[in-house]
Each structure stands twice: as structure tokens, then as C-alpha cells.
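Sequence and predicted structure, then a few things I'm wondering about:
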Amino acid sequence: MPTANAALVDRENLRAGVDAALARHVATLRGTARAISPDAAPLADAVERMLAGGKRLRAAFCYWSWRAHGGTPGDEREQAVLRAGAALELFQAAALFHDDVMDDSSTRRGRPTAHRVFADEHQAEGRRGEPRRFGDGVAILLGDLALVASDDEMSHALAGLPPSVARSARAVFEVMRTEVTIGQYLDLVAQTMPWGDAVDDERRARDVVRSKSARYSVEHPLVLGAALAGADDEAVAGCRAVGLPLGEAFQLRDDLLGVLGDPSTTGKPTGDDLREGKRTVLVARALARATATGDQATVDALTRGVGDPHLGPEGVATLTGLLVRTGAVAEVEQLIEELCTEAFAQIEARDWPEPARSTLVALAHAAVERTA
């Protein structure tokens, strides 16, 4: 979310409420770690660093969906919704710790990734064993700690709610976590498959977009907020109709930023997705267009370059140029526009009250028009 739109998640003290819940968790984790052993203190520091950089976008979609479905600011249920938002942020932290290990990413939000930090410390202190294995191991454990914390936070959030509301909200949260994990697996599998069939390439890319990011980033938070308000099935279906296309547009924007974004803004080196071999709709469209026009040189360059971990700045620039020249970038921009049109039409069809409606519209724009 661009800095100009950061105030969106500050409305109604949303960020302050979510951050307070996260701070309580970090303080508890720090006390537990130190009580077990002074050597465990760096774990709490690493979790705190990861939590400090989040946009709180998922928490905001959850909170304002709750408001859109009858939630009243300041009532006894508001704290539950804010804690549910904190649970979403903790799950996001868990996913990022693990994702950075799987992708061997070097930076996250402009800072070295956790596994790199711990590997570097291992090497600097001359410890025994392989630094990289140590760093990866610690990052996996950090993800596990954040995952446990997300479940604890959600349990606390639901504890005082009516049983039917708590069951509905818990079901949304459980499906979300399972789906994201399966989406991560599909992402890994897709990177092992050969390019070649345009239909299959895009199908795999869209499957990953939907399961790993689209539903998790927008649809499930909207549905969770509605569930916490006790919304009926029709209202929940309306949230899904808004959330899926908007979530897809959100991830497609992320894919474009991974190639064309400014590293000083995105916090990640340009071309990381290309080096990691991410099977994005963007690359699938470029290959499909090059194949259709008989441009074998472009096909060869893309299939050889995407997934090359040693791809340097010149190689990244070459592939980026091909993505633009094939028309793939323009096609993905057009797809984002179509998905946004669908999502905004669905918002228009909902009878959400103000200020929830206008805030959710602004959040939707921020999600797809961002530069980071």
C-alpha cells in the first residue's frame, strides 16, 4: 500500500489496536524465551522485526467488513475483531518466514531475510556447522512460532463470542491456513514443470494466484469480518464475489512489481521472481504470445532465463524487455483492470453502509494501485 494510503489502516484506530495485540504477543514470547534460556532471546527479536513491517491490509479488510455487516465501533466485539486481525498478521509473518526459505530470498521489506541474518551471525561468530543450514533451520522455527501464535491469538479473539459466530469465524480461518499451505506446494510444483503448453502454464499460474494469495489476501479477510458480525450466507457469498477478483488483481499487481517495481519502494531486488522461476501469469502470457507468433528466440530466452539463480542485472533487463515487447505486461494490466471492474461492480451491488463502503472501496484501490 503506498504511503499516501497508509492512513486507511489508521482509521478508527485500527492499526493501533492490531499493533497493540501484536506487541502483547511479542512481549509474552520474549518473556517465555528468556525464561527458557537467554540464548532464545533472538527469536522474539526476529518475530518483532517481521511484524513491524506489515501493511495491515488483511486486518483492515477484516475490520471494515465487520463494520459493513453491522459491527459497531467501541462495542464489546470490536476487540475480538482487532485480535482476529492480529491473528491474520501473525499468520502472514509465518508464511513469509517459510516463503523466504523456500525461495532463498535475500531481502524482505528492504531488510535482510531472517534466514540470511541468522546464517551471517553464525558465520561471523565462527560457530560449528554450516551457516546456511543453521539460518534456514532458525527461520523455519520462527515461522512455526508465528503460526502457533496466530492460532492462540484467534482462540483468544473468539473466546467471548457467541458459539455460532465463533464456529463460523474459526472455520474461515482454518480453511484459509490450509489453502495457503496447499498454494505454497502448488507454487513449488509449478516451478519444477517444463514450460510449453500455454493453457496449462496459465492454469497453473492462476491456481497458485487464487490459493496462495488472492483468497488469503482479500477474500478470506472479508469473509472473516462478515462472520465475526454474524452475517448470513448471502452476505458471505457477496464478500466472496468481491474478494476473489480483487485478490487476483492484488497478486497480479505484485507479479508486475516483482519485475518492473522500484527496489527502493518494493523492498526486494528487481528480478527476484525471475531468478526464482516463479510461474506467473505474466511469464505464461509472454511465452504464449511468443509461441503464437513463432518467435523462437524469445521462447528460448524466457525458458532459459526464468529460474536461473545466477541471472544478473543485464539478464533481468533482457527478460523484462521481452515481457514488455511481447505485450504480456499490457495484457496483465488489462486483466487487472477487468478483475477490478468485476470487484467494484460487486461492491456496488452490496448494501454496505458508510463509512465502511467508502473505506473498503479505498482499500481496494490501494491494494491494486500500489507501488510496493
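Cool, got the structure. Please read all numbers here as calculations on a predicted model, not as lab measurements. Residues are numbered from 1 along each chain as shown.

from here on, contacts and neighbour counts on C-alpha atoms
OK.

Spatially, which residue comes closest to residue 372, not counting chain neighbours?
residue 266 (4.2 Å; C-alpha to C-alpha, 6 or more residues apart in numbering).

what sits against the one you found?
109, 110, 257, 258, 371, 372 (C-alpha atoms under 8 Å, 6 or more residues apart in numbering).

The fifth one reaches residue 260, doesn't it?
No: using C-alpha atoms under 8 Å, residue 371 makes no contact with residue 260, being 9.8 Å away.

what about residue 65, how many neighbours?
Residue 65 sits with 27 neighbouring residues when counted by other C-alpha atoms under 10 Å.

Which of the contacts of residue 266 fall in helices?
Residues of those located in helices (DSSP state H): 257, 258.

Against that first model, consider the following:
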Amino acid sequence: MANDAVAGNALRVAPAQPGATDDPVHGVLVAFARDLVNDVDDTLSAFLTREVDALTEIDAAMGGFAATARESVLAGGKRVRPTFAYWGWRGVVGGDAPLPTVLPALAALELLHTFALVHDDVMDASDTRRGLPTVHRAAAARHVTAGHTGDPSRFGESVAVLIGDLCLVWADRLLAHATVPPARLLEVRRCYDQMRIETIAGQYLDVLGENDAANWSVDQALRVARYKTASYTVQRPLLFGASLAGIAPDAPLIAAYTRYGLAVGEAFQLRDDLLGVYGDPAATGKPAGDDLRTGKPTVLLMLARQLATGGQRRALERAGTAVGVREVARLADIVADTGAVGRVEHMISDRVADALAALGTASIDETARTALTGLATAATTRRA
């Protein structure tokens, strides 16, 4: 189940120092990460049950549609965004504040994430997500099985767009269930809205880059990473959590969270770039070499083109047209031979170091500091 995977994967809190795996504090944090994910999942499950029941009353077909949306939310995932938001909140309030008051807001970030994933899969024409058919592919298959008229692919994409939209509305509704003072919730909404705007901006730049890959640059690829991933995966969730705690927007901790979140978020995406070419499909849930097969202008591919010799560059122009497994594997070897993989690994290390330096400047709850230190490493050394 997802919770067990989380405990041993991206949400596992790494030891603060080498050799500290037997540290009892580390053990407590690992157990707490598991408990937090369970709490978020329980909150989502209870909320979605009510929402699915309400939609079923409209029409039985709506019930099936809403159930598909619910399954998309609850079908695994690392719950990275609620976790960073939690530690952003905990870093301000310490260990005594009651978690149930903010749990709906933390869980709402997972609904926002599902919205982004479902729409992203349509735009990327992806076949799988977390090892299962993507929403639009599954809906298209149901269209065929049911013997409906019309284009199954078009139907599947339409259903997926509506499911993503529904998750976005559900995120707003669940966020409103947080029991914090109205004025504070307004500040939280400002942070949440900015997160959504930056996510859409990053997604548009990603789409643009895929359609203008020949003219794309490393700087533009990094900008996509900053707004599509860093903003809504780490940086804004941390600030969202701080807003839930009622911290002033100009407090010094906000600057530290912003620096940490940008660094870890970019490193998170850079790791994704590497996994998109060299990841194990059993762990990533996606075919190996997908980014090379589609010619996605990631930082990794842009660096490879920048560092390539003339012959290597001509070969890399095949990215986006390669279809065979051997051809994709050959392109992956060429990317590594250019030195781009080592360069990206160095960029990840530099960003993690900058994130930890930012934490060192912050006045923050010490348990939260330990957790965020571990998460900076765990989120950027993952295999999925």
C-alpha cells in the first residue's frame, strides 16, 4: 500500500548525520511521517466519500465518474506536498498545536496535485501513472468496452479534463474546512492562489518547450522546473504551512523557507529529469527513457546538447523521434557520455547544500529543522 512505500521512500526522514540511523529521534520521525500520511489519507477518504455520495444523487453515471476521481486521489502517491506543508506549519507552532485544525488544508494540497497530474498526463499523452493506466487511457478503454459511439480517445481526454477540474474544486472546498481564524485563512488562500498560478505558468512553459525544443535553453528548462515543480511541490507548500500558523509575510523564517523550498524543489525536478531517462520502471511506474522518446526539453537534455560534440549533437536530435528500446537506450548512453548526468548530479548537490544552509539561518522548531534536513536529502535521492 502507498503508506508503506512512503515510509521507506521519499517521505522517510534521513538521519541528520552519517551513521545516525539508530538515533531514537530519527525513528520517531520515520514513524510520524507514516502517521501523517495516514491522517491525510483518512481526511481525504472521509471527504471524498461524502462528495461521491452527493454526486451519485444527481445521476448514477455521475457516481461512477466521481468514484474514478476519488480513486485517482487515493491511488498511492508520496503525499510530499502535505508533508512539506506540515513541517512548514510545525516549524512555526512547535509540537503542541493540534493537528486536526489544519489537516483539511494539508489534504487539500493532494487534491490540487491530482488536478495537475491528470491534466499533465493528457497534455503529455502519457499511458501510465504509478504503474497503472492514466485516467484518460482508462476512460477511453471503458468507452470501448461499453460500446459507445464516437472517438474513445477524445472521450477519455474529456473525462480526464473534467476529473482534474473536479479535483481542483474539491481542493477549494476541503481547504475551507480548516478551523483557523478567517483572517488567517484569507492569507492562506493568497498563498494557495499564488501556488496555483505558478503551477499553471510552469505547465504552460513546459508545453511551449516541448513544441519549441530546438530553440529551448538550459535557463528556460530551469525556469520550468522552478515554476512547474519547485513552487507547488516544496516552496509554496512550506509557505502555505507557515501561513496556516499565522506567521507574518515579512518574517525572517519566510525568507528561509523560500530559499530552502526553491533549492529543494529544483533539485526534486532535476532528480525527476534523471529518472525520466534512467529510472527503473518498476519504481517510477513509467517506461524507461520516456523523456528521450518524447524529446522533452529537460535540463538534462538541454545540458547534453550544450556539452555534446558535433556527432553527439546530431545523434541527440533523434530525441523525440526515437521509438525502439535500443535506440532510446543508445540516446541515454550518449547523454551520459556528454557529461550531462554528472553535471545534473552536481546541480542537485549544490541545491541541497543551499537548502541546508538556509535552514541554518532560520529560527525554527528543532524537530521541524531535523525533519526538513532529512527531507531535503530524501526528496532528491529517491528512485521514484
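Yep, it's here. Quantities reported herein were computed from a predicted structural model and do not represent experimental measurements.

mapping the contacts of residue 266 of the first structure onto the second structure, which are still in contact?
For the contacts of residue 266 of the first structure, the subset whose aligned partners also touch in the second structure (both residues aligned by TM-score structural alignment, their matches' C-alpha atoms under 8 Å) is 109, 110, 257, 371, 372.

Let me see the ranges of the strands in the stretch 251-372 of the first structure.
Counting by DSSP state E, counting those that start in this stretch, the stretch 251-372 of the first structure has no strands at all.

Spatially central, which residue of the second structure would that be?
A centroid search over the second structure (C-alpha atoms, centre = their mean) returns residue 233, at 5.0 Å, as the residue closest to the centre.

Return the distance of that residue relative to residue 137 of the second structure.
25 Å (C-alpha to C-alpha, to the nearest Å).

gap between the equivalent of residue 56 of the second structure over in the first structure and residue 141 of the first structure?
Alignment note: residue 56 of the second structure maps to residue 34 in the first structure; criterion TM-score structural alignment. When distance is defined by C-alpha to C-alpha, residue 34 of the first structure is 16 Å away from residue 141 of the first structure.

ok, how many other residues are close to residue 237 of the second structure?
Neighbourhood size, residue 237 of the second structure [other C-alpha under 10 Å]: 30.

swap that for residue 154 of the first structure, sorry
For residue 154 of the first structure, the neighbour count with other C-alpha under 10 Å is 24.

and what of residue 264 of the first structure?
When counting by other C-alpha under 10 Å, one arrives at 12 neighbours for residue 264 of the first structure.

thought it was touching residue 109?
No: Residue 264 of the first structure is beyond contact range of residue 109, at 9.2 Å (criterion: C-alpha under 8 Å).

Count residues in the vicinity of the closest residue to residue 252 of the second structure other than its chain neighbours, would you?
Closest residue in space to residue 252 of the second structure, ignoring its immediate chain neighbours: residue 362 at 7.3 Å, by C-alpha to C-alpha, 6+ apart. Neighbour count for residue 362 of the second structure, taken as other C-alpha under 10 Å: 16.

counterpart of residue 362 of the second structure in the first structure?
The alignment partner of residue 362 of the second structure in the first structure, by TM-score structural alignment, is residue 350.

Then residue 331 of the second structure?
Aligned against the first structure by TM-score structural alignment, residue 331 of the second structure finds its counterpart in residue 319.

try residue 315 of the second structure
Aligned by TM-score structural alignment, residue 315 of the second structure pairs with residue 301 of the first structure.

Tell me how many other residues surround its match.
Based on other C-alpha under 10 Å, the number of other residues close to residue 301 of the first structure is 15.

what's the spacing between the residue nearest to it when sequence neighbours are not counted and residue 297 of the first structure?
Closest residue to residue 301 of the first structure apart from its sequence neighbours, by C-alpha to C-alpha, 6+ apart: residue 319 at 7.4 Å. The gap separating residue 319 of the first structure from residue 297 of the first structure is 12 Å, by C-alpha to C-alpha.

Those two: which is more packed in?
Between residue 319 of the first structure and residue 297, counted using other C-alpha under 10 Å, the more crowded position is residue 319 (22 against 10).

Pretty sure that one sits against residue 299.
No: Residue 319 of the first structure lies out of contact with residue 299 (C-alpha under 8 Å); the separation is 10.6 Å.

Show me where the stretch 101-250 of the first structure has its helices.
For the stretch 101-250 of the first structure, the helices defined by DSSP state H, counting those that start in this stretch cover 114-124, 131-158, 163-192, 198-208, 220-228, 233-260.

residues of the third one that come out buried?
For helix 163-192 of the first structure, burial by neighbour count (16 or more other C-alpha atoms under 10 Å) applies to 165-166, 168-170, 172-173, 176-177, 179-180, 183-184, 186-188, 190-191.

Can you check which part of the second structure it sits on?
Matched against the second structure by TM-score structural alignment, helix 163-192 of the first structure falls on residues 182-211.

ok, now the fifth one?
Mapped onto the second structure using TM-score structural alignment, helix 220-228 of the first structure covers residues 236-244.

Just give me the mean distance for the matching stretch relative to the first structure.
In this overlay with the first structure, the average offset of stretch 236-244 of the second structure from its partner residues is 0.8 Å by mean C-alpha distance after the TM-score superposition for the first structure.

that older thread, and the helices of the stretch 101-250 of the first structure, which is most packed in?
Neighbour counts (mean count of other C-alpha atoms under 10 Å) averaged over each of those peak at helix 220-228, with a mean of 30.

measure residue 312 of the first structure to residue 164 of the first structure for me?
54 Å.

swap that for residue 284 of the first structure, please
Noted for residue 284 of the first structure: a distance of 44 Å to residue 164 of the first structure, by C-alpha to C-alpha.

next one: residue 60 of the first structure
23 Å.

Same check on residue 154 of the first structure?
For residue 154 of the first structure, the distance to residue 164 of the first structure (C-alpha to C-alpha) stands at 15 Å.

do the same with residue 72 of the first structure
Applying C-alpha to C-alpha, the value for residue 72 of the first structure to residue 164 of the first structure is 19 Å.

just residue 204 of the first structure next, same as before
Per C-alpha to C-alpha, residue 204 of the first structure is found 36 Å from residue 164 of the first structure.

Over to residue 2 of the first structure?
Residue 2 of the first structure sits 38 Å away from residue 164 of the first structure, going by C-alpha to C-alpha.

With residue 338 of the first structure instead?
Going from residue 338 of the first structure to residue 164 of the first structure by C-alpha to C-alpha gives 37 Å.

next one: residue 182 of the first structure
Distance of residue 182 of the first structure to residue 164 of the first structure, computed by C-alpha to C-alpha: 27 Å.

all helices of the stretch 1-150 of the second structure, in order?
Ranges of helices within the stretch 1-150 of the second structure are 2-7, 24-56, 60-74, 80-93, 103-124, 135-146, based on DSSP H, counting those that start in this stretch.
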